[in-house]
Each structure stands twice: as structure tokens, then as C-alpha cells.
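**Student:** the sequence isn't on hand, but the structure is:
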């Protein structure tokens, strides 16, 4: 039986949050935004998501204030807002849970404090300095459980697979593209 598209329980914050991020693909779109993906075509390429579904999810995330849609010179980018960045603890917890549950060789992607190279624990504290690390200061890199893809990579996947700061925009060396929804 399929879940309803809206939840009747008005006194449950989790139900309300699921209305925003609970649909299939939505958390992967948000995850990729943390990894630096900003353009419609790059989300589509990276996730291999149907374009109509991506359009719907991006519009919804913009309406809910998770993303803002910026257009400059015909290039449209979707950027996490402060409200979107506030989803990091949930994304981080799910990444940790997935690594603990399904990655016997270790974390797929290691998180490090860019300032001192310290590993970041599941609660976002640097194991080197002990500080709580803000999202822009987190470097993500392949961990011991990372399995490099086989075959030729698209430019977006290639950049995501390299060490990089969270929220650092993906650039794939192309000129302006037509605006896409």
C-alpha cells in the first residue's frame, strides 16, 4: 500500500519534515547539493534521475526554502539556503548509519576538518581539535570503503569523487548553458 502524499498528523514534526524531504530522490538531491552540485543538468547526470521528477523535486525544495534558485546570465543554479544547510545533521546521520550498516570495509567517504585535517565524528566534532565543525569547513574525501567506479566517469562524478570542501561548487569547464527548470 502506497503512503499518502501528505500526512494527517498535525502534531508530528517528523511527519511535516517528511512532506518536504521524504519523497524518493529528495535526500539524494540535497546530499549532492552538499557535495557541490548546483546545476539542473549536473543533478540529472549524477543521479540519473528522470528530468520531470528532478524538476518537481527542485521546485518543491525551492518552495519550502531548502534551496534558492539563482539565475545569472542564463545559467540557473540551485543553492542550499540556511534552512537547507540545517539538514546537514540528518544527512550526516544517514551517511554514518549507512556506513555502519552496509560498509564492512569502512566509511565510503571520510569527513575531515579542513583546518587541521582531523577526522570528523558522527556528531560533527573534529577528533583532532575537538571543535564542532561548520559545514563549509568540512572536507569530504574517499574513505577506506570507497569503491572507485569502473569505466569512464562523467565530469560531475569525477569531481565528487575527489577530496573537496562541502558546498564547494562543481565546475566542469563548460560555458554558460541554457536555463533549465
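**Tutor:** Structure received. Since the model is a prediction, treat every value here as computed from it, not as a measurement.

**Student:** please count neighbours and contacts with C-alpha atoms only from this point.
**Tutor:** OK.

**Student:** ok, now which ones touch the residue positioned nearest the centre of the chain?
**Tutor:** By CA atoms, centre = their mean, the mean C-alpha position of the chain lies nearest to residue 31, the distance being 1.4 Å. Residue 31 is in contact with residue 91, counting by CA atoms under 8 Å, 6 or more residues apart in numbering.

**Student:** hold the first one in mind and look at this next one:
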């Protein structure tokens, strides 16, 4: 399967990567969460070429992650703002930052601390169970076929975990 067709898989990870899987895209989103909105500011902050930045911003707008909003009439200029869909990527960026803090800090410590405005304390985001609130650890969570695969006639119970990647790779 070609990378351009990855969004056609039944896998949620593959579909998400079809939108945000390019390395510049995540840095653009990081800067958007830090308040960057204008093309020239993204370019200055990231050192990305105008052509590549234009491509990435256009794709994020096309996918509904960012919206272009005019901020100047003559000449017409736009800024880019996160949509609800874009704001939904916040946990992804926080998790990626935490992973980088733990595994890629070169022994220097984290470059940023995250402060929770409600209590004022520095915090480390934690992935928790939506039902019981307990922290999720890989050894305590297992996948199970969801509606998209159950409705496709795939076996619900008894499918070995090793079969799941092949099921997810199928085109829809």
C-alpha cells in the first residue's frame, strides 16, 4: 500500500497519520498551540521553506484541523486558527512532549514544564481510563475489535492479537 492511500485503511492510527504523520505538521501544530497564527511567524519559528509550509497549512485547512481567517484586507492576509478538530490533537502533542521529556532529554531535563492553571502546580499529563480514572499502562490494556470490524463480519472474540494489524491494514 502506498503512503498516499493510508487514509483508506480501517485503522484509526493510519487515518490520523494521513493528516498529521509528516514531521513538519506536528511542529506546525505545536506552534499553533503556543499561539502562532500567521504564515510568516510559522516560517520564522520553524525555518521551514515557504513552499513546504504552504503545503502543510493547506492540508491542515483541507482536513479541518485549522481554519483560515482573514486579518487584513489590503492586501488580503490570513491567519490560521485551531478548530475543535485541531484542539482534539492536544493530548497527542502533550503525550509526545512527555515521551520526549523522558526519553530524549540528553540528561538535561525537560525544556518546558506544564502548569495547570486551576491548581497552579507543575503537572505531568497522564493517560487515564475514562471509566475508573486509573492510569493506563500498556500491560493492563488490550485491544478488542470495534464496530467497524465487527460490522464487517470479522470474528469478534477469539481473534489473536497478532491478527489485528492485518485486519486494520485492509482498505475500507
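**Tutor:** Nice, thanks for sending it over. Everything numeric here is computed off the predicted structure, so don't read it as measured data.

**Student:** follow-up on the earlier one: the residue nearest to the centre of the first structure: helix or strand, and which one exactly?
**Tutor:** For residue 31 of the first structure, the element it lies in under DSSP states H and E is helix 26-34.

**Student:** once aligned to the second structure, how far is that helix on average?
**Tutor:** Once fitted to the second structure, helix 26-34 of the first structure is off its aligned match by 0.3 Å on average (mean CA distance after the TM-score superposition for the first structure).

**Student:** please name every helix or strand in contact with the helix or strand just after that helix.
**Tutor:** Later in the chain than helix 26-34 of the first structure, the nearest helix or strand by DSSP H and E is helix 40-47. Judged by 3 or more CA pairs under 8 Å, 6 or more residues apart in numbering; DSSP states H and E, helix 40-47 of the first structure is in contact with helix 26-34, helix 51-63, strand 75-80, helix 155-160.

**Student:** how about a cut-off of 7 Å?
**Tutor:** Contacts defined by 3 or more CA pairs under 7 Å, 6 or more residues apart in numbering; DSSP states H and E place helix 40-47 of the first structure against helix 155-160.

**Student:** what helices or strands is the helix it packs on leaning on?
**Tutor:** Packed next to helix 155-160 of the first structure, using 3+ CA pairs under 7 Å, 6+ apart, are helix 40-47.

**Student:** now the angle between helix 51-63 and the helix it packs on, please.
**Tutor:** 120 degrees (axes from the mean of the first three to the mean of the last three CA atoms, to 10 degrees).

**Student:** so how far is helix 40-47 of the first structure from its chain's centroid?
**Tutor:** Centroid displacement of helix 40-47 of the first structure relative to its chain, using CA atoms, centre = their mean, to the nearest Å, is 12 Å.

**Student:** how big is the angle separating it from helix 26-34?
**Tutor:** Going by the same axes, to 10 degrees, helix 40-47 of the first structure makes 110 degrees with helix 26-34.
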